[in-house]
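**Student:** Mind folding the following:
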Amino acid sequence: MSDLDWNQINTFLAVADTGSLVAAARSLRMTQPALGRQISMLEEKLGSSLFIRGRSGMKLTETGLALVDEARAVKNEVDRFLLKAAGHDERISGTVRITASRVVSIYILPAMLARLKQAEPAIEIELVPDNAVANLIARDADIAIRMVRPLQNDLIATKITEIPLGAYAHQSYIARRGRPETIDDLKHHDVIGYDREDRMLVAMRELGIPAERSFFSIRTDDEVAAWEMVKAGAGIGFAQQHLAADAPGIVRVVPDLPIPTLPVWLTAHQDLRTSRRIRRVMDFLTEELKALAARI
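**Tutor:** Below is the predicted model of the structure:
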């Protein structure tokens, strides 16, 4: 048993968590046959079956159920070991994995990361556009840019700036439907908002606007799609002011609408503070995001 392979334990956990070889292979960026071989080799070493294979996926056996918590504890210790090691990495070369919302990843970060590559060509960048909060402890990402303060333990989070928001429409929409001047005017317009996500409705109710889901005649939970619909003239939407300033034909409407600003938090695991590579990227992004806020 002394030749137990950590990769096989990690594979076992991925299959246990996803319930599928296909999903686990996707999450680990492996091929399904390679992942299946890892599971088979682990089962051979342990002398027990870990999963029941069926049409509905991979179901843990009694042995698998008994071992999954122990395997997770091993994974947590390995993750912490790797974080400690990364924190003492003195190189300015290597990979930095950054996660941010789709809006930030698509509209804000590309120009910043282009400048970063010019300044630090030896740093390899992995960008993960994702609105879900990444697990920085498990190294799903090294650095996260978020619009809410992370609540995970062992994280360092710095509030970089506040980005103002506004309500906007394309000139083609205004020419067709007119320009709303008050909050009440919005009731007679095509407003673009969230579908299942209720953050915008909650914020509007806090501002004294008794909005329901039907207030939005066009609904999507993808903020990039929503902004593109605004630019296409489909309706009135909400966006960061600097995005609107850079978009041809976009006009601000109801400028007195009291929309709260959007905080920007830069986050990493505290064990990475001593990594020169991570520190360099965090410092670079801090200056870039502050510069962005300064020009709004």
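**Student:** from here on, contacts and neighbour counts on C-alpha atoms
**Tutor:** OK.
**Student:** Can you report how many residues lie near residue 11?
**Tutor:** Look at residue 11: counted by other CA atoms under 10 Å, it has 22 neighbours.
**Student:** same deal with the one 5 residues further on?
**Tutor:** For residue 16, the tally of surrounding residues (other CA under 10 Å) stands at 20.
**Student:** which ones are touching the closest residue to residue 280 other than its chain neighbours?
**Tutor:** With sequence-adjacent residues excluded and distances taken as CA to CA, 6 or more residues apart in numbering, residue 280 is closest to residue 92, at 7.7 Å. Residues in contact with residue 92 (CA atoms under 8 Å, 6 or more residues apart in numbering) are 120, 122, 123, 276, 277, 280.
**Student:** May I ask which of the residues you listed has the most neighbours?
**Tutor:** Counting neighbours by other CA under 10 Å, the top entry in the contacts of residue 92 is residue 277, with 23 neighbours.
**Student:** quick one on the thing from earlier: the residue nearest to residue 280 - that's part of a strand, no?
**Tutor:** No: according to DSSP: H, G, I helix; E, B strand; the rest coil, residue 92 belongs to no strand; its state is coil.
**Student:** what about stretch 142-162, start to end distance?
**Tutor:** 23 Å (CA to CA, to the nearest Å).
**Student:** So which residues make contact with it?
**Tutor:** 96-101, 133-134, 136-137, 261-271, 278, 282, 286, 289-290, 293.
**Student:** Can you say which of those are buried?
**Tutor:** Among the contacts of stretch 142-162, those buried by neighbour count (16 or more other CA atoms under 10 Å) are 96-101, 133-134, 136-137, 264-271, 278, 282, 286, 289, 293.
**Student:** So which of these sit within strands?
**Tutor:** Counting by DSSP state E, those place 96, 97, 98, 99, 100, 264, 265, 266, 267, 268, 269 in strands.
**Student:** The chain: helices as residue ranges?
**Tutor:** Secondary structure of the chain (DSSP state H): helices at 6-18, 21-28, 32-46, 62-87, 102-103, 109-119, 171-177, 199-206, 223-231, 241-245, 276-294.
**Student:** Please identify the buried residues of the third one?
**Tutor:** Residues of helix 32-46 classed as buried by neighbour count (16+ other CA under 10 Å): 32, 35, 36, 38, 39, 40, 42, 43.
**Student:** wait, which of the residues you listed is closest to residue 195?
**Tutor:** Nearest to residue 195 among the buried residues of helix 32-46, counting by CA to CA, is residue 32 at 34.4 Å.
**Student:** One more, so I can put them side by side:
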Amino acid sequence: MESPGHADPDRFTRALDWNLLRTFMVVVQEGGITSAASRLYLTQPAVSQALKRLEQNLGRQLIERGGGRFQVTKAGERIYREVVEIYGNISRFDLLMQDVSDEISGHVRMLMISRVQTALLDDALQSFHQRHPLVTFRVDVQSAVEVHQGLLQKTGAIGICLMREPMPGLDSEILARQTYRLYCGASHRFFRQGAMTVRDLRQENFVSFVSDQIDGMLSPLAVFRAKEGFAGRVIGASSNLDEVRRMIVCGLGIGPLPEHIAAPDVAAGRLWPLPPEEGVAPVDIHVAWNPSARLLPAEQAFLDHLLGRIRDVPASKRRPR
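**Tutor:** The predicted structure follows:
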């Protein structure tokens, strides 16, 4: 046989077929053509022809055979060791790719209520951006009702919103458990007063959210006021948390705020917590999405990433920052 050393290297590389190398490896491992043919689901002539072609391409005899003799030559042993190494590397391709993800790019639109303060969302955004820096985000701050409508109409991929009960057409997961409590501003006559009860508040004017109605998103607040016999007028209302907070701080009336939102104002002397001490109502913040919407790869990747972070934390520990 002619040595390949005198041939064009590029021509030799192009002519070499991995299937021939694999067939040779199996022939050596099985110790014969017949067993190799059975393992490869090929006919004996096909295996013999493949071995012959490989020897012709390499210019070396790899196996001495004939008359019941089967002996791997020195050249065959060397080639066999290399082929086993190559085969081992190829078989690891899947494992090598498990830690490598295709670079995701695209845009994610989120619909969100105001003043969402939770480390789960912040950490998910940070880690996702580090992993997929090409993805861009748009966050639209809306009322909870607008978030629900946007998800149902598929104008947004992911919603961060209040949800008092499961909503038809949407799936959701609790992002943060929060409690609303009543407060008054520094100019209010109840500021810094102790030993008060809910009974003392019943005639006070009230500031609240637009959705603080029996059929609204914050209906637990309306239920509380009705149950306790609150008779004061609703002086101010808004769908924006910051504006409700502003009216309470300015003394228009007493009103509800999430405890974690009001905490800095209480510490600074701008707000004063009122009874009941356990709060008025728990109203959780949810991550919501429309399961019938066809999300873009970036949207689906971020939703999966966020839900994965959330579900690693027990619901009882999903507290606002």
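**Student:** picking that back up, may I see the helices of the first structure organised as TSV, with distance to residue 54 of the first structure added?
**Tutor:** Listed next are those as TSV, based on distance: least, CA to CA, whole Å:
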stretch	distance to residue 54 of the first structure
helix 6-18	13
helix 21-28	11
helix 32-46	14
helix 62-87	15
helix 102-103	36
helix 109-119	43
helix 171-177	53
helix 199-206	40
helix 223-231	38
helix 241-245	49
helix 276-294	43
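**Student:** count of neighbours near the closest residue to residue 144 of the second structure other than its chain neighbours?
**Tutor:** The spatially closest residue to residue 144 of the second structure, leaving aside those adjacent along the chain, is residue 161, at 5.3 Å (CA to CA, 6+ apart). Counted with other CA under 10 Å, residues neighbouring residue 161 of the second structure total 28.
**Student:** For residue 156 of the first structure, see how far away the equivalent of residue 161 of the second structure over in the first structure is.
**Tutor:** Aligning on TM-score structural alignment places residue 161 of the second structure opposite residue 146 in the first structure. Using CA to CA, one gets 13 Å for the distance from residue 146 of the first structure to residue 156 of the first structure.
**Student:** do residue 289 of the first structure as well
**Tutor:** Taking CA to CA as the measure, residue 289 of the first structure falls 17 Å from residue 156 of the first structure.
**Student:** Likewise for residue 218 of the first structure?
**Tutor:** The value you get for residue 218 of the first structure to residue 156 of the first structure, if CA to CA is used, is 38 Å.
**Student:** Counting neighbours, go ahead and name the busier of the two.
**Tutor:** residue 218 (19 against 16).
**Student:** so what corresponds to that one in the second structure?
**Tutor:** Aligned by TM-score structural alignment, residue 218 of the first structure pairs with residue 235 of the second structure.
**Student:** Kindly report the same for residue 100 of the first structure.
**Tutor:** Aligned partner of residue 100 of the first structure by TM-score structural alignment: residue 112.
**Student:** is it true that its match touches residue 139?
**Tutor:** Yes: if you go by CA atoms under 8 Å, residue 112 of the second structure and residue 139 touch, sitting 6.8 Å apart.
**Student:** Neighbours of residue 214 of the second structure, how many?
**Tutor:** Neighbour count for residue 214 of the second structure, taken as other CA under 10 Å: 14.
**Student:** so what's it up against?
**Tutor:** Contact analysis of residue 214 of the second structure by CA under 8 Å, 6+ apart lists 220, 222, 223.
**Student:** how about the closest residue in space to residue 168 of the first structure that isn't next to it in sequence, what does it touch?
**Tutor:** Nearest non-adjacent residue to residue 168 of the first structure, counting by CA to CA, 6+ apart: residue 252, 4.4 Å away. With contact taken as CA under 8 Å, 6+ apart, residue 252 of the first structure is in contact with 166, 167, 168, 169.
**Student:** In the second structure, what sits opposite the last one in the alignment?
**Tutor:** I take that to be residue 169 of the first structure. Residue pairing (TM-score structural alignment): residue 169 of the first structure is matched to residue 184 of the second structure.
**Student:** Its match: neighbouring residues, count only.
**Tutor:** If we define neighbours as other CA under 10 Å, then residue 184 of the second structure has 29 of them.
**Student:** ok, how many other residues are close to the residue nearest to it when sequence neighbours are not counted?
**Tutor:** Counting by CA to CA, 6+ apart, the nearest residue to residue 184 of the second structure once its immediate chain neighbours are dropped is residue 254, at 4.7 Å. Other residues near residue 254 of the second structure come to 28 when the count uses other CA under 10 Å.
**Student:** what does residue 254 of the second structure align to in the first structure?
**Tutor:** When the first structure is aligned by TM-score structural alignment, residue 254 of the second structure is paired with residue 236.
**Student:** Would you mind listing the residues in contact with its match?
**Tutor:** Going by CA under 8 Å, 6+ apart, residue 236 of the first structure touches 167, 168, 169, 170, 189, 190, 191, 192, 230.
**Student:** In strands only, show me those residues.
**Tutor:** Using DSSP E, the subset of these located in strands is 167, 168, 169, 170, 192.
**Student:** is it true that the first one touches residue 244?
**Tutor:** No: shown here, residue 167 of the first structure and residue 244 do not form a contact pair, counting by CA under 8 Å, at 9.3 Å.
**Student:** Quickly list what's touching both of these two.
**Tutor:** By CA under 8 Å, 6+ apart, no residue touches both residue 167 of the first structure and residue 244.
**Student:** residues touching residue 112 of the first structure, list them.
**Tutor:** Contact analysis of residue 112 of the first structure by CA under 8 Å, 6+ apart lists 285, 288.
**Student:** for residue 180 of the first structure, same thing?
**Tutor:** Residue 180 of the first structure neighbours (CA under 8 Å, 6+ apart): 186, 189, 253, 254.
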